[in-house]
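*Asks:* A predicted structure for the sequence below; I have some questions about it.
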Amino acid sequence: MRIDLHTHSNQSDGTQTPVELMRAAADAGLDVVALTDHDTTRGWGQAARAVRDTGVSFVPGIEISCASDGISVHLLGYFIDPLNAALLAELERTRASRRTRAQRMVERLGPDTGLTWAQVQEQSGEDVTVGRPHIADALIASGVVASREEAFASYLSSRSKYHVSHYAPDPAHAARLVRAAGGVPVMAHPFAAARGRTVEVDVIERMVDAGLAGLEVHHRDHTAEAIGRGLQLAERLGLLVTGSSDYHGTGKVNGLGENTTSPEVFEQLVAQATSGTGPIRP
C-alpha cells in the first residue's frame, strides 16, 4: 500500500483542483492520499467525492503555518473536526494575516516590478489562502521571473527588501488546538534547513508535551543526515515517523509518492483520531 500524507491543491498554493489531485494520485499508483492545504479545509468535499471514481482513499488534513521565535514551523493536522470553533478562529486569524501580508508585499513590489494586487488575485482565485506562491505566479505571468524557484530566490526571499512577516501561532499551541479538535498533529519537514532556519529540539519537545504524534522525516528537503537525526529523535521521543511528497502540482518539482508512510504508521494515526472524522475509502 502506497500512502502519501502531504499534498496541496489550488485551495492553497497547489496548482490542481482537489479532484485533479485525486486523479493524479491514482495515476501515480497511490492507495491513500491526504489533502493538507495551508490553513483551510475547503478542498475536502471535492476530494472526498472523487474517491469512488479514482479508487484512492482520501485523508482529510490541513497544514497550519506556525512560528517560534521568528522561525517558520509547519504542522500537519489529520482528521480534525472542521467545525471546531477554536481551531477555525485561529485559522481565520492566520488566513487574514497572510492576505494582509501578501497585499503589503505587492505594494512594495509594485514600484520595481509593476505588479498589482489584481494580478495576484487572478492567480489565487476567490476564497483561497493567499500566499507567496500566488505572488510568484503573478510575477511569472507578467514576465518578471521564469519560475517559482526564481521568485523565491529573489523577490520573495525572507531576506529581500520586499518581505513582510505575518501572524502565525506557536507550534505547541497549534498542536493543542489540533488535539482539541479531535485530530492528530504531525510536524512537517522539521529539519528542512534549505528553506531557512529550523527550530531546536526543545521546541519539538514542547510540541510533544502538547500532543504531537509524529515527525515527517522522509521528505525531499531533508538531507541524509537530517533523516538520520529525525529517526533518532522520533525514537527518543516516542513519535511516529511519516514520509510524504509535499506535492504542489506544477508549483514544485515534488512528485506524488516520492516519499510514503507505512501502512502500520498510517493505521496508528487513524487510531489516535477522536473527532469522528476518518479516511474516506472507496
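*Replies:* In hand now; what should we look at? Numbers count the residues shown, from 1 in each chain.
*Asks:* C-alpha only now, for contacts and for neighbours.
*Replies:* Fine.
*Asks:* which residue ranges form the strands in the stretch 101-250 of the chain?
*Replies:* Using DSSP state E, counting those that start in this stretch, the strands assigned to the stretch 101-250 of the chain run over residues 184-187, 214-218, 240-243.
*Asks:* Buried deepest among the ones you listed, which one?
*Replies:* Highest mean neighbour count of the strands of the stretch 101-250 of the chain: strand 184-187, a mean of 28 (counted as mean count of other Cα atoms under 10 Å).
*Asks:* hey, which helix is longest across the chain?
*Replies:* For the chain, the helix with the greatest residue count under DSSP state H is helix 85-113.
*Asks:* Can you list the buried residues in that one?
*Replies:* Within helix 85-113, the residues that count as buried by 16 or more other Cα atoms under 10 Å are 87-88, 90-91, 94-109.
*Asks:* to the chain's geometric centre, what's the distance from it?
*Replies:* Centroid separation for helix 85-113 versus its chain: 16 Å, with Cα atoms, centre = their mean, to the nearest Å.
*Asks:* Show me what it packs onto, helices and strands only.
*Replies:* Judged by 3 or more Cα pairs under 8 Å, 6 or more residues apart in numbering; DSSP states H and E, helix 85-113 is in contact with helix 117-124, helix 132-141, helix 171-180.
*Asks:* by how many degrees do that helix and helix 117-124 diverge?
*Replies:* An angle of 130 degrees separates the directions of helix 85-113 and helix 117-124 when computed by axes from the mean of the first three to the mean of the last three Cα atoms, to 10 degrees.
*Asks:* Now do helix 85-113 against helix 132-141: the angle between them, please.
*Replies:* Using the same axes, to 10 degrees: helix 85-113 against helix 132-141 is 30 degrees.
*Asks:* right, so of the strands of the stretch 101-250 of the chain, which gets closest to Gln119?
*Replies:* With Cα to Cα as the criterion, Gln119 lies closest to strand 184-187 of the strands of the stretch 101-250 of the chain, at 33.1 Å.
*Asks:* Could you list every helix and strand that the closest one packs against?
*Replies:* When contacts are defined as 3+ Cα pairs under 8 Å, 6+ apart, strand 184-187 packs onto strand 71-78, helix 171-180, strand 214-218.
*Asks:* another structure for you, compare them:
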Amino acid sequence: MIDLHTHSVYSDGTNTPAELVSMAAERGLGALALTDHDTVKGIPELLATAEAASVEAVPGIELSAECERGTMHILGYFIDHTCPILLEKIEKIRTGRDIRNVEILKKLNKLGYRLLWEDVERQAGLDVVGRPHIAAALLERGHVKSKKAAFDLLLAKGRPGYVERDRYSAKECIDLIREAGGVSVLAHPATIYLPDEQLRILVGELKEHGLGGIEAHYAEYRPENIRKFTEWAEELELICTGGTDFHGANSPDLKLGTGFGQLRVPDEALDQLKAAVPPTA
C-alpha cells in the first residue's frame, strides 16, 4: 500500500513529516510521498525519518497552475529539493502568496469580518500560509461555522473575499519539475471544470509537453472517475498514480493510504515513476 499525495505542517496539513512517516508505518504503507504546496522545506525531515521506519520516502511538491475554470495542480515526484532553480521559483510563489494574504485580510475587514494577521499566524504551520489558514482564523473568531463555510461564503474563487495571485502555467510547472529532476503528474483532474472532451484534449497537450502521469486514484473519486482517468492514462501512455491528499486533522475522516476506506493506489505506480525520472547529465 502506498500514498503519493500528502501534506504536512509546512503547507496546510496538521502533521509534521516525521508524524506522517510514523502513521504510514503504523498503517502498513510501503511508501509515502510528501507533496506540500509550493514548498520543499519538509523533505529533509521526511528523508531523515523514513529509512528507520522502513517506509520509502518520495520527495515531492504540489504546484498550483493557471486555470480559468476550477483549479489545476501539478505534482512533482522524486525531485531534487536542493535544486537552485526550483528554490528560486517557489520563493517567487511564496512572495505572491504573502501579498495575496494581505489583500484578502483587507477585503475581509472591509466586509466587516475583523481579522488580524496574528489570528492567521496562530493557525499557520511552519512555512506556507494560505487560504486554509485564513479560513481557520475566521472560524476561531466566530465569523463562520466551519472552514468549508469560510470558503463557500468568502474565500473561494468568485466569492467576495477572494484575491487572485500569480501562478505559473501548467507547462511552466512541468518544466520546473523536470529541471529539478522529477516526474510531473496532473493532480485530481476532476477539479478542472471542463467538459470531458476538452479536459481530455488538455491532458493530451500536457503529455506532449512532458507530463508523466495523471492522478487517477483519489480519495474523493467515484468509481466512474477512476475508470475514466485510468483509460485516459492508458490511451496517452501516462503513469496512473494516486493518493489521499491527506491533510491530517483538517479532514479527520480521511485516513492515510486508504482515504475514506475505498482507495487503493497501485503499487506499480511507484516503480513506474522511478523509471520515468529523467537521467542526470
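*Replies:* Arrived safely, thanks for sending. Note that this is a predicted model, so its numbers are computed, not measured.
*Asks:* Overlay the chains and give the TM-score.
*Replies:* Overlay of the two chains. TM-score (TM-score structural alignment, normalised by the length of the second structure): 0.89; 272 aligned residues with a Cα RMSD of 2.0 Å.
*Asks:* part of a strand, is Phe66 of the first structure?
*Replies:* Actually, residue 66 of the first structure is Cys. It isn't Phe. Yes. When classified by DSSP: H, G, I helix; E, B strand; the rest coil, Cys66 of the first structure is found to be part of a strand.
*Asks:* what helix or strand is Phe58 of the first structure on?
*Replies:* When secondary structure is defined using DSSP states H and E, the element that contains Phe58 of the first structure is strand 57-68.
*Asks:* So which of the helices and strands packed on helix 85-113 of the first structure is nearest Glu258 of the first structure?
*Replies:* helix 132-141 (21.7 Å).
*Asks:* any residues touching that closest one, and which ones?
*Replies:* When contacts are taken as Cα atoms under 8 Å, 6 or more residues apart in numbering, the neighbours of helix 132-141 of the first structure outside the stretch itself are 13, 102, 106, 115, 119-124, 145-148, 151-152, 156, 251.
*Asks:* And the buried ones among those, selectable in ChimeraX?
*Replies:* Buried members of those, identified by 16+ other Cα under 10 Å, are gathered into one ChimeraX selection as follows:
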select :13,102,106,115,119,120,123,124,145,147,148,151,152,156,251
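*Asks:* can you tell me which residue is nearest the centre of the second structure?
*Replies:* The centre of the second structure sits closest to Glu62, judged by Cα atoms, centre = their mean, with a distance of 4.1 Å.
*Asks:* if I pick that one, what's in contact with it?
*Replies:* Taking Cα under 8 Å, 6+ apart as the criterion, Glu62 of the second structure is in contact with Thr35, Asp36, His37, Asp38, His73, Ile74, Leu75, Gly76.
*Asks:* Let me know the closest of the residues you listed to Glu179 of the second structure.
*Replies:* The shortest separation between Glu179 of the second structure and any of those is 10.8 Å, and it belongs to Gly76 (by Cα to Cα).
*Asks:* ok, now how distant is that closest one from Arg178 of the second structure?
*Replies:* 8 Å (Cα to Cα, to the nearest Å).
*Asks:* who touches both of the two?
*Replies:* Between them, Gly76 of the second structure and Arg178 share the contacting residues Ser184, judged by Cα under 8 Å, 6+ apart.
*Asks:* Show me which of the two is the more surrounded one.
*Replies:* Neighbour totals were compared for Gly76 of the second structure and Arg178, and Gly76 leads with 31 against 22 (other Cα atoms under 10 Å).
*Asks:* hang on, isn't Thr241 of the second structure packed against Phe229?
*Replies:* No. With contact defined as Cα atoms under 8 Å, Thr241 of the second structure does not count as touching Phe229 (10.1 Å).
*Asks:* Mind listing the shared neighbours of the two?
*Replies:* Looking at what touches both Thr241 of the second structure and Phe229 (by Cα under 8 Å, 6+ apart), the common residues are Ile214, Glu215, Ala216.
*Asks:* Need those residues in JSON lines (columns: distance to Arg167 of the second structure).
*Replies:* Written out in JSON lines, the entries for those read as follows (distance: Cα to Cα, whole Å):
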{"residue": "Ile214", "distance to Arg167 of the second structure": "20"}
{"residue": "Glu215", "distance to Arg167 of the second structure": "21"}
{"residue": "Ala216", "distance to Arg167 of the second structure": "24"}
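*Asks:* related to what we said a few turns ago, distance to Ala175 of the first structure for the strands of the stretch 101-250 of the first structure - can I get that in JSON lines?
*Replies:* Listed next are the strands of the stretch 101-250 of the first structure as JSON lines, based on distance: least, Cα to Cα, whole Å:
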{"stretch": "strand 184-187", "distance to Ala175 of the first structure": "6"}
{"stretch": "strand 214-218", "distance to Ala175 of the first structure": "11"}
{"stretch": "strand 240-243", "distance to Ala175 of the first structure": "15"}
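*Asks:* just so I know, which of these lies nearest Ala28 of the first structure?
*Replies:* That would be, of the strands of the stretch 101-250 of the first structure and by Cα to Cα, strand 240-243, which comes in at 15.8 Å.
*Asks:* What are the contacting residues of that closest one?
*Replies:* So strand 240-243 of the first structure is contacted by 4-5, 213-219, 231, 234, 259-262, 265 (Cα under 8 Å, 6+ apart).
*Asks:* from the residues you listed, which single one is nearest Met187 of the first structure?
*Replies:* Leu215 (5.0 Å).
*Asks:* All set, thanks.
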